[in-house]
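Participant: Turn this into a model:
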Amino acid sequence: MRIALTTLICFSFLTAFAQGTKYHTIDKRAEKYYEEARQYLKRSQFREAMEPLQDALDKDPNFIEVWLAMGSANYRLGRDSLTLACFHKALEIDPDYSKSMYAYFLIGEIYFKQSNYEESKAYLAHYLSREDTDLKKRIQAEVMVDNCQFALKAMTSPFDYHIEILPDFANSFKLQYFPVLSVDQQKIYFTRREGLSVKNDEDIFYSDKLKDGSWSVPQSISDNINSEFNEGAASLSADGRMLVFTSCDGRRGYGSCDIYVSYKEGNNWSVPENMGPMINSAAWEAQPSLSADGRTIYFVSNKQGGMGRKDIWSSSKNKKGKWEPAINLGKKINTNKDEISPFIHANGESIYFSSNGRIGLGGLDIYMSEKTDSVWSEALNLGYPLNDAHDQVSLYISSDGEKGYYTIEKKMRHDFESKLYSFDLPDSFQVSNKSSYLRGTVSDASSGAPLQADIKLYKLNNEKYFSELSSDKKTGTYTVVLSESNHYGLYVSATGYLFKDFSFSFEDIDQFDENLLDIKLEPVKVGAITVLGNIFFDFNEYSLQRKSMSELKEVYDFLRQNPNVKVEISGHTDNIGSAQYNMELSTKRAKSVYDFLLFKRIRPEQITYVGYGQDKPIAPNDNLENQSKNRRIEFKISSISSDTK
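Facilitator: As a prediction, this is how the structure comes out:
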């Protein structure tokens, strides 16, 4: 916006000067110097114009047109302090001179950039008091006045962010930006650049958090990822095994900048692949943010069909694992200006992003929005002092919603810096549903060998899975994210093995030491048993509750994938009530599961059912917790045949 605005204003200055036949001077030599300077200004040779402009002022220090021209030239050269000095001198000579109106506008804009909101508002108000101003600039001035009023109010009620620059090696390069952390906050990944020149290479680096809280010497993420071309703005899945990033002008792609993906097996990253035409286009795509399970991506593009210059878009994988066409996030997020650097929280429901198209404190401010039933809320400015007149970009929020990391970019007189900061997030801007993680390994129960297993996480009130991932092929490691206010079913399966299921809520994470759950899968063999822990009935009832659907789907999928396996579905109860009643209830419950599978066209010869009542407890019936363990449905392999017909 500022570049375009500057060009328009300076052109207006020059046009106004050109139309005049008389100047505010009687010194002919001063006039001659000014005419010489105007020729340079017409060719945008602002430095060259300075000498004749100064010569003109030496002849006539009150030559107002020269002060205005010199202010305009300094503005184009980025010399804010000199611009202010020149314009203030012009206004001192004649505050009501009609051609000085642009000076009021530019002074107001510079003060706004410098966080001098009171002065900015005053000069812009004077500009707006004139009726002969340009309509577009009036609109821009009105927006800046609104921003000033917002900023002044925000600064009188600052939030307690406790912002700190990251220490040690985390800020050891000339420029570093786009921080992203592992879900346990023990690794930080960022884009580093050694200098301001376009010749300086952008690469993705990472540091490990040390026991004393400092960061280790940064290392390149991988020779397969970093190259002679630019790589940056990375995002990782929660398990740290899927990386998406931006690469420009080097790799074969669809446009000037495209988004690429790399996968980690063991300790090695794969050669990056272009994410394809559902994500990338002939336009500019960059700054991706990946959901915790790696199945949804948010990114920035300036392609056609958006609402502004740069918009935030998203795409998700379908059931076949293919990316769907990207969709625009709509007017609750995007404006007619720029929205960049999106970050989707681990809960999948909260998004943070930077924008210069909304009321704020200047430049790019950070905003947040939360999704309910697929609808995003109105974006909320994160307030002062996190936001100020500088550009705030590339935010990361920890899974628990309490800690944040971001970049502050500062333009200085002869330099530019970009540093990484951390902060404590005030309650007002924390996510509604915090998240935590569960990690571990999946292995063969007999041999102990690591397994690549499919891991599905369901919200138990919804038969569609919430997220899906797989354990590492070489190490068997996995990480899943759980969020508040949800009850989850976790299902782990691998070809040739009997699946296992678990039931968790966010609060249950505390029962695991260091959030660790190692899972051992039994090979498919006669006698192998798993408890169907996510089958639910009302008290003393045998009708299946709807939240049993995710478990029933997993049972169905196993039977369809293993047609040579015959299973027994058995019902069990605690010892409350008579033995006869418990036997009847357990049999009816087992039959409910059996009937559902028949309804889904599982062959009747593949399944049987039986009730054991209270005869086969797996825990003493001496407390409520143990009694709940004994009330269960089991799934046992009774035979395996070579005939799959």
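
Participant: Going by C-alpha atoms from here, please, whenever you check contacts or count neighbours.
Facilitator: Will do.

Participant: and the gap between the residue nearest to Ala238 when sequence neighbours are not counted and Gly577?
Facilitator: Among residues not flanking Ala238 along the chain, Ala292 sits closest, at 4.6 Å (CA to CA, 6 or more residues apart in numbering). With distances taken as CA to CA, to the nearest Å, Ala292 is found 45 Å from Gly577.

Participant: next up, for comparison:
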Amino acid sequence: MKRSLVFLPFILIFSSLVFGQSSRSVKFFEKGEKAVAERNFGEAKAYLEKSIAEDSTNGNSYYLLAYLNILDKDYEKARQLYRELMKCCSKDAKFMLAHLSLAEYEWSLGNYKKAIGFANSFLAFNPGRKKYREIRRANKILASSNYALENIDNVLPYSYESIGEKVNVKAQQYFPAITADGKELYFTARDERDNENIFKTSYFNAEWSSPEEVEELNTQFNEGTCSISADGTIMIFTSCESTRDRAGYGSCDLFITQKVGDKWSKPKNLGPNINSRDWESQPSLSADGRTLYFVSDRRGGQGKKDIWVSYLNEHNQWTLAENLGETINTADDDLSPYIHSNGHTLYFSSEGHLGFGGLDLFKSEKASGSWSTPQNLGYPINDHSDQVSLVVSADGSKGYFSKEHIDGNQRTSKIVSFDLPKEIIPQSLSTYLKGVVYDAITKKPIKAQLELKLLDRIETESKVLSDGETGKYLIVLNQNEEYALYISKPGYLFQSLTFDMHNAGVEGVTLDVFLQRVDQGTNITLSNIFFNSNEYVLQKKSNVELNKVKDFLVLNPSLNVEISGHTDNIGSQEYNLDLSQKRAEAVTNYLIKNGIDASRLKAVGYGEKKPIADNNTELGRKENRRIEFEIL
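Facilitator: Predicted coordinates:
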């Protein structure tokens, strides 16, 4: 929180003097008042100091001199003058705003009991309706201070440390953004007289490397406050100078760039559905880069700066930004959103929600399309100063933010990390699957689409592309979900994988994928076809896979395919043969009912004749119980 005082508008009320004041003190005050009217502030200060020296009970001189020090941003001096004013004139309603200024100042230092005292003494003057803003401010200070006193003893385990002196080499480092595997971190940095630029550091051999400028994005102007997708291939950042190469709509705009290989593409303005003539900044991308949260002070919000959201639709266009609503946004500033890689835990900073003063960090969970009441992250993560730009690792173990240090007029900051207390971790944690997509024949890396679907709700959880040069991909998987993952590319047979994340850990998994071209004899296992034991009725969650097969056949109308059923070796051969045939027919019947010509489909049951794993183990038997798809 800035250690400022309530700004007192200069009103010529001082001439109504208090009876009994020293005549010399009054004359010096009048000269000071005249100098202020002539805007000779230095001269005015000298006269007012002489006035106080002549009479230490001249409240007018204290009040006007404090005002002049506020203009000079010498808040400590103004505070001292207000304290002296309280000694002589605390009951004078003319000086009621001095009480509010002292309440503000003590609140900004975390002196909550003193802040309560001054806020109450201000309200005791029963200020009129014209001072509704000041009344609101006093009540906010009271509510916050009482909340702080009630909760400050609930101390969370919390200790932060710098992520390394190799990284924190500039005067200021802030707004970090980290990939889901925790290997790359981007941030904004600057020295005192430099412009903002974007930097990157990599985690290797248990330490963060010396940062490198992202040269293809940085210019002679300011670039910063970036966000990246979980795989580190999509970045959205802020640029505040409109140029021929980066034309903007307003004071600060959001731009998008994509990384292919090791290079970032030319940034593009996100357009009028997101950017406006006002200020847009502090983006936060979802794991797959298809949902964007950001901050704007545009009209139509709940208050000052609000958090907004936009979605990338099926035409790869960003939808018109929507305000996140009154559950998240308040009449004051709501800033620095961070959407966790699980897609439904939002961390953000707010002045408006009840907290310890200044900007506090909060957490909200999204369920059934609605955000929960924000939870204050608690003390000492939050205190009387400002807390902003928190990001949380995919596995929920670490938090990263910028720790600021103010020494007089010098402001420095460095990126730090801390172990996340269990009280504030996301409701569901994430892990990741990463690897390379190859052509199965040439073994060359290829660009392919990876689509992750929730089996129980038949929804697309995320959709990403592997790198066009390296074939690398990374996709986030959330705990306590069951997924179908499809890797596809035109001209290739899609690959189907299944992941049951119930009771799963958070360690990342590396898996390379080899896609086969659409040729006769090519086959895949349909990993997301489900039957109950010894039954041939399709489970509902099989619909995701079945619809994928149907869509593939619609896109490739000349193909005929065999759907084959396979079992383990438990039971008689005759029984297994019959069961596998009925299961294959269940699949073909679904496809026929959904518009695929029966002449293109052949259902065959092989029973236990074609095992692909050892039937002597449960895992092997599970692999042998399968449905396959082969091009004829």
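
Participant: sec struct for the alignment partner in structure 2 of Trp313 of structure 1, please.
Facilitator: Under the alignment (TM-score structural alignment), Trp313 of structure 1 maps onto Trp308 of structure 2. Recorded secondary structure, Trp308 of structure 2: strand (DSSP: H, G, I helix; E, B strand; the rest coil).

Participant: What segments of the stretch 351-500 of structure 1 are strands?
Facilitator: 365-372, 375-376, 380-381, 391-397, 403-411, 416-424, 435-444, 454-459, 465-470, 477-483, 487-493, 500-505 (DSSP state E, counting those that start in this stretch).

Participant: Just put the ones you listed in JSON lines and tack on mean neighbour count and distance to Ala30 of structure 1.
Facilitator: Output for the strands of the stretch 351-500 of structure 1, formatted as JSON lines (neighbours: other CA atoms under 10 Å; distance: least, CA to CA, whole Å):
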{"stretch": "strand 365-372", "mean neighbour count": "21", "distance to Ala30 of structure 1": "46"}
{"stretch": "strand 375-376", "mean neighbour count": "16", "distance to Ala30 of structure 1": "61"}
{"stretch": "strand 380-381", "mean neighbour count": "20", "distance to Ala30 of structure 1": "51"}
{"stretch": "strand 391-397", "mean neighbour count": "24", "distance to Ala30 of structure 1": "42"}
{"stretch": "strand 403-411", "mean neighbour count": "19", "distance to Ala30 of structure 1": "36"}
{"stretch": "strand 416-424", "mean neighbour count": "19", "distance to Ala30 of structure 1": "38"}
{"stretch": "strand 435-444", "mean neighbour count": "21", "distance to Ala30 of structure 1": "70"}
{"stretch": "strand 454-459", "mean neighbour count": "22", "distance to Ala30 of structure 1": "79"}
{"stretch": "strand 465-470", "mean neighbour count": "19", "distance to Ala30 of structure 1": "74"}
{"stretch": "strand 477-483", "mean neighbour count": "24", "distance to Ala30 of structure 1": "72"}
{"stretch": "strand 487-493", "mean neighbour count": "23", "distance to Ala30 of structure 1": "81"}
{"stretch": "strand 500-505", "mean neighbour count": "17", "distance to Ala30 of structure 1": "80"}
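
Participant: Any idea which of those strands gets closest to Asn62 of structure 1?
Facilitator: Between Asn62 of structure 1 and those, the shortest gap by CA to CA is with strand 403-411, which sits at 32.6 Å.

Participant: By how much does the closest one deviate from structure 2 on average?
Facilitator: Strand 403-411 of structure 1: mean distance to aligned residues in structure 2 after superposition is 2.3 Å, counting by mean CA distance after the TM-score superposition for structure 1.

Participant: name the element the equivalent of the residue nearest to Ala238 of structure 1 over in structure 2 belongs to?
Facilitator: Under the alignment by TM-score structural alignment, Ala292 of structure 1 pairs with Ala287 in structure 2. Following DSSP states H and E, one finds Ala287 of structure 2 outside all helices and strands.

Participant: Leu91 of structure 1: neighbour count?
Facilitator: Neighbours of Leu91 of structure 1 under the rule other CA atoms under 10 Å: 18.

Participant: which residue in structure 2 lines up with it?
Facilitator: In structure 2, Leu91 of structure 1 lines up with Met86, judged by TM-score structural alignment.

Participant: Surely that match is in a helix?
Facilitator: Yes - per three-state DSSP, Met86 of structure 2 lies within a helix segment.

Participant: Need the three-state assignment for Leu597 of structure 1.
Facilitator: Applying three-state DSSP: Leu597 of structure 1 is helix.

Participant: residue contacts, it?
Facilitator: By CA atoms under 8 Å, 6 or more residues apart in numbering, the contact list for Leu597 of structure 1 reads 552, 556.

Participant: Give me the distance between the counterpart of it in structure 2 and Pro490 of structure 2.
Facilitator: Under the alignment defined by TM-score structural alignment, Leu597 of structure 1 corresponds to Leu591 in structure 2. Computed as CA to CA, the Leu591 of structure 2 to Pro490 of structure 2 distance reads 21 Å.

Participant: next one: Lys447 of structure 2
Facilitator: 10 Å.

Participant: Fine, thanks again, bye for now.
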